[in-house]
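Visitor: generate coordinates for the sequence data below:
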Amino acid sequence: MRNFFFPIAILSTLVVFSSCNKEQKNIKLTMAEPNPEGSISAKVDHEFIKKVEELSNGNITIELHASGILGDNTAVLKAMTQPGSRGINIARLSPAAIANYGCTMHGLLGVPYTFKNHAHFWKFASSPVAEVILDEPYKAGIGVKGLFFMEEGFRHFFSTKPLNDIEDFEGEKIRTAGNSVMEGISLGMKGQSVNVAFTALYSALQTGKVSIAEQPLVNYLANDFHKVAPYMILDGHELGAAEVVIASETWDSLSKEQKEILVKAGKYAGEYCMNAVQEKEKEAKEILTAEGAKFTEVKDISKWQKACADVISETVRSNTAIYGEIINLAD
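Guide: The predicted model follows:
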């Protein structure tokens, strides 16, 4: 009798991955989000989820777990890339985390000073070169496939101490989270690279384990980092590109129609993000200023670019042609 009941027990524990059968109509998926509810990325996630449910007439539902409950970028990606892993089906991740798996084209999105402005990024996000990068981990057999890109605004450095210019970075402990590009930036600025998980960053700033980190304005506010590190210098070294990915095992289990629904919903969510980010950046800065955050403008970016010259050339070295395509999309 046990053999007859065993499959039923397994299915009951894997309700979050009921998509294993292409013919099954009702599909419930689990989505991981490192940032908290209220953040711009979580709001985009919800728009994506609503559109998926709408387009599928409620046959595909997605349960969002925000605030890093399922782990940070590294932990989530590791879980998704394990053969047979069914706990997390979809996640919003940093392209840098995927680049760490050998997907070098993903690393191009984190190259300092690549995107001139928001319009430049969104022109890229809807271009053929973006599709090539989204497919990179799937074709490489990493275990995930990109669905769509989004952004969290330009990233800026913030600190527990005043930041007036690039010279203030020398000797400081800079959070890099194992990101080779960030480590290169830290080296160029003569700082000390410290690997700290995002979920531990607040306490690391409190205790002095790190003194400098970087985030987009909206995330800086959403995570209350300004309460422990109130000084931000608006260098805009990177546009905070993010990517929603799906586990390859989940993707391969879906029908053609189901895949089209996810892709279409992704495009809708991307458009929502494009329209929302700049407005949220402005609102966030106003709130942060009112709550005591101190901002410094960067008048001359040239010495910052010079400090990053080595990491820029190293990161684009194996993908110079495709990087050139991204740069040429600027208006």
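
Visitor: from here on, just use CA atoms for contacts and neighbour counts.
Guide: Noted.

Visitor: list the contacts of F157.
Guide: Contacts for F157 were tallied using C-alpha atoms under 8 Å, 6 or more residues apart in numbering; they are I212, A213, E214, Q215, M232, I233, L234, D235.

Visitor: how does it look with 6 Å?
Guide: A213, E214, M232, I233 (C-alpha atoms under 6 Å, 6 or more residues apart in numbering).

Visitor: let's compare: structure for the following, please.
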Amino acid sequence: MRGKKLFAAALSLLVAGAVLVTGCGGGAKTTGEKKEGAKYTFRLAETHPPDYPTTMGDKKFAELVYERTNGRIKIEVFPSGQLGEEKAVIEQVQLGAIEFTRVSASPLAEFNKQLGVLSLPYIFDSDEHMWKFLTSDMGNKMLDGLETSKMKGLAYYSSGSRSFYARKPIKSLDDLKGLKIRVQQSKINMDMISALGASATPMPYGEVFSALQTGVIDGAENNYPSYYSSNHYQVAKYYLLDKHQRVPEVLLVSKAVWDKLSDEDKKIIKQAALDSVKTQRELWDKFEKESEAKLRAAGVTITEVTDVKPWQAAVKPVIDKYGPEYKEVLEAIDKARK
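Guide: Coordinates of the predicted model:
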């Protein structure tokens, strides 16, 4: 009991400290006795390395905010999981102990149910289709829906599409049948793998390389950059480009922090987030192409799925199972297709 009280006290001090730091300079006067806006120093938590496209997007966002406030608002980016892993960081952002973060939309479905639709397989025909939806009224509504969970969604970032890779040749849907495939721990992902005839094997990302190496699993799924940077291609040299999921990233701010900002500062931060998307997407596209080239040079066999209809037919039970709870969003996704 005493330990819990000490933890609560420490957490209160942490939050109070954040408020004190962010409030410094508020209402201060310049030498000309002209009032200037409040000065803030915020932190942005990022799990990816410093040179990763999402981290570079974070940095562009911070740079734009700094420039547009004449240095009054400084956002320091902490890459490589320095402030913790995504789930722990999300909790800290809700408390206001960490002000900003960039996370995958997948874990955010726990806080805004509508975001879960983004994990459904084959709902987007292309990257252009996805972005047309994300920038629509419904896409913005999904970002705003995070406010009920003490977070404010600022913008979406790209993370490409996910495809399958394995230790043995996979060139078709039939080749997946019976394979043990590692997936992220979510019901939708597990149901998708089962519908495709494979055996879903949830496990932490950090264990995948050794599991592939020892044959505990036969394959996994991810985007080109992650497949390359994780070195999974060294033990699973067959990549089947089916693009079953396109799950974007989300740039977030704590609502506790957001509510303390002036309307002018809110406008600057929101627009800077939206303007940073162009940089992030361009860097992602370049990074993806470079990763593909390196994979081909390393001898990876890449097979592209040219007809996705059999794959869509196979996962129809998954869409039928979860579709009703995402009816409104799926209709908006279909509208973006047209």
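
Visitor: need the TM-score from the superposition.
Guide: With the length set by TM-score structural alignment, normalised by the length of structure 1, the two chains reach a TM-score of 0.85; 319 aligned residues with a C-alpha RMSD of 2.8 Å.

Visitor: re the thing from before, let's see if you can find the most crowded of the contacts of F157 of structure 1.
Guide: Ranked by neighbour count (other C-alpha atoms under 10 Å), the contacts of F157 of structure 1 have M232 at the top, with 27 neighbours.

Visitor: helix or strand: which one has that one?
Guide: strand 231-247 (DSSP states H and E).

Visitor: what ranges do the strands span in the stretch 101-250 of structure 2?
Guide: Secondary structure of the stretch 101-250 of structure 2 (DSSP state E, counting those that start in this stretch): strands located at 151-157, 162-166, 180-183, 199-202, 219-222, 238-245, 249-254.

Visitor: can you tell me how far the closest residue to C20 of structure 1 other than its chain neighbours sits from K264 of structure 1?
Guide: Spatially, and ignoring its direct neighbours in sequence, C20 of structure 1 is nearest to S253 (5.4 Å; C-alpha to C-alpha, 6 or more residues apart in numbering). Counting by C-alpha to C-alpha, to the nearest Å, the gap from S253 of structure 1 to K264 of structure 1 is 18 Å.

Visitor: hang on, the earlier thing: what is the nearest of the contacts of F157 of structure 1 to A276 of structure 1?
Guide: E214 (20.8 Å; C-alpha to C-alpha).

Visitor: unless I'm mixing things up, that closest one is touching S159, no?
Guide: No. Using C-alpha atoms under 6 Å, E214 of structure 1 is not in contact with S159, being 8.4 Å away.

Visitor: ok, which pair from the contacts of F157 of structure 1 is furthest apart?
Guide: Once C-alpha to C-alpha is applied, these give A213 and I233 as the farthest pair, at 10.9 Å.

Visitor: which residues are contacting the helix or strand harbouring A10 of structure 2?
Guide: A10 of structure 2 belongs to helix 2-23 when assigned by DSSP H and E. Helix 2-23 of structure 2 is contacted by residues Y40, T41, A97 when judged by C-alpha under 6 Å, 6+ apart.

Visitor: quick one: which of the residues you listed is most hemmed in?
Guide: A97 (24 neighbours).

Visitor: for that residue, which non-adjacent residue is spatially closest?
Guide: Nearest to A97 of structure 2 is V15, by C-alpha to C-alpha, 6+ apart, at 4.9 Å.

Visitor: and the alignment partner in structure 1 of I123 of structure 2, how many neighbours?
Guide: Aligning on TM-score structural alignment places I123 of structure 2 opposite T114 in structure 1. Burial of T114 of structure 1 is recorded as 19 neighbouring residues (other C-alpha under 10 Å).

Visitor: on the three-state scheme, the equivalent of L64 of structure 2 over in structure 1 is what?
Guide: When structure 1 is aligned by TM-score structural alignment, the residue opposite L64 of structure 2 is K51. Under DSSP: H, G, I helix; E, B strand; the rest coil, the three-state class of K51 of structure 1 is helix.

Visitor: before we move on, the earlier item: what about the closest residue to the match of I123 of structure 2 other than its chain neighbours, which helix or strand?
Guide: In space, and not counting its chain neighbours, T114 of structure 1 is closest to I327: 6.7 Å by C-alpha to C-alpha, 6+ apart. With secondary structure defined by DSSP H and E, I327 of structure 1 is part of helix 320-328.

Visitor: which part of structure 2 lines up with that helix?
Guide: With TM-score structural alignment as the criterion, helix 320-328 of structure 1 aligns to 327-335.

Visitor: the matching stretch vs structure 1, average distance?
Guide: Here the mean offset of stretch 327-335 of structure 2 against structure 1 after fitting is 1.6 Å, by mean C-alpha distance after the TM-score superposition for structure 1.

Visitor: likewise for stretch 56-68 of structure 2?
Guide: Counting by mean C-alpha distance after the TM-score superposition for structure 1, stretch 56-68 of structure 2 comes out at 1.6 Å.

Visitor: which of the residues in that stretch are buried?
Guide: In terms of neighbour count (16 or more other C-alpha atoms under 10 Å), stretch 56-68 of structure 2 has its buried residues at M56, G57, D58, K59, K60, F61, A62, E63, L64, V65, Y66.

Visitor: tell me the one of those residues nearest K316 of structure 2?
Guide: G57 (35.3 Å).

Visitor: grab the nearest non-local neighbour of the closest one.
Guide: Q280 (4.5 Å).

Visitor: what's the burial count for the equivalent of the residue nearest to C20 of structure 1 over in structure 2?
Guide: For S253 of structure 1, the aligned position in structure 2 is K260, judged by TM-score structural alignment. For K260 of structure 2, the count of nearby residues is 13 (other C-alpha under 10 Å).

Visitor: repeat for T148 of structure 2
Guide: 11.

Visitor: ok, it to L212 of structure 2 distance?
Guide: In terms of C-alpha to C-alpha, T148 of structure 2 sits 40 Å off from L212 of structure 2.
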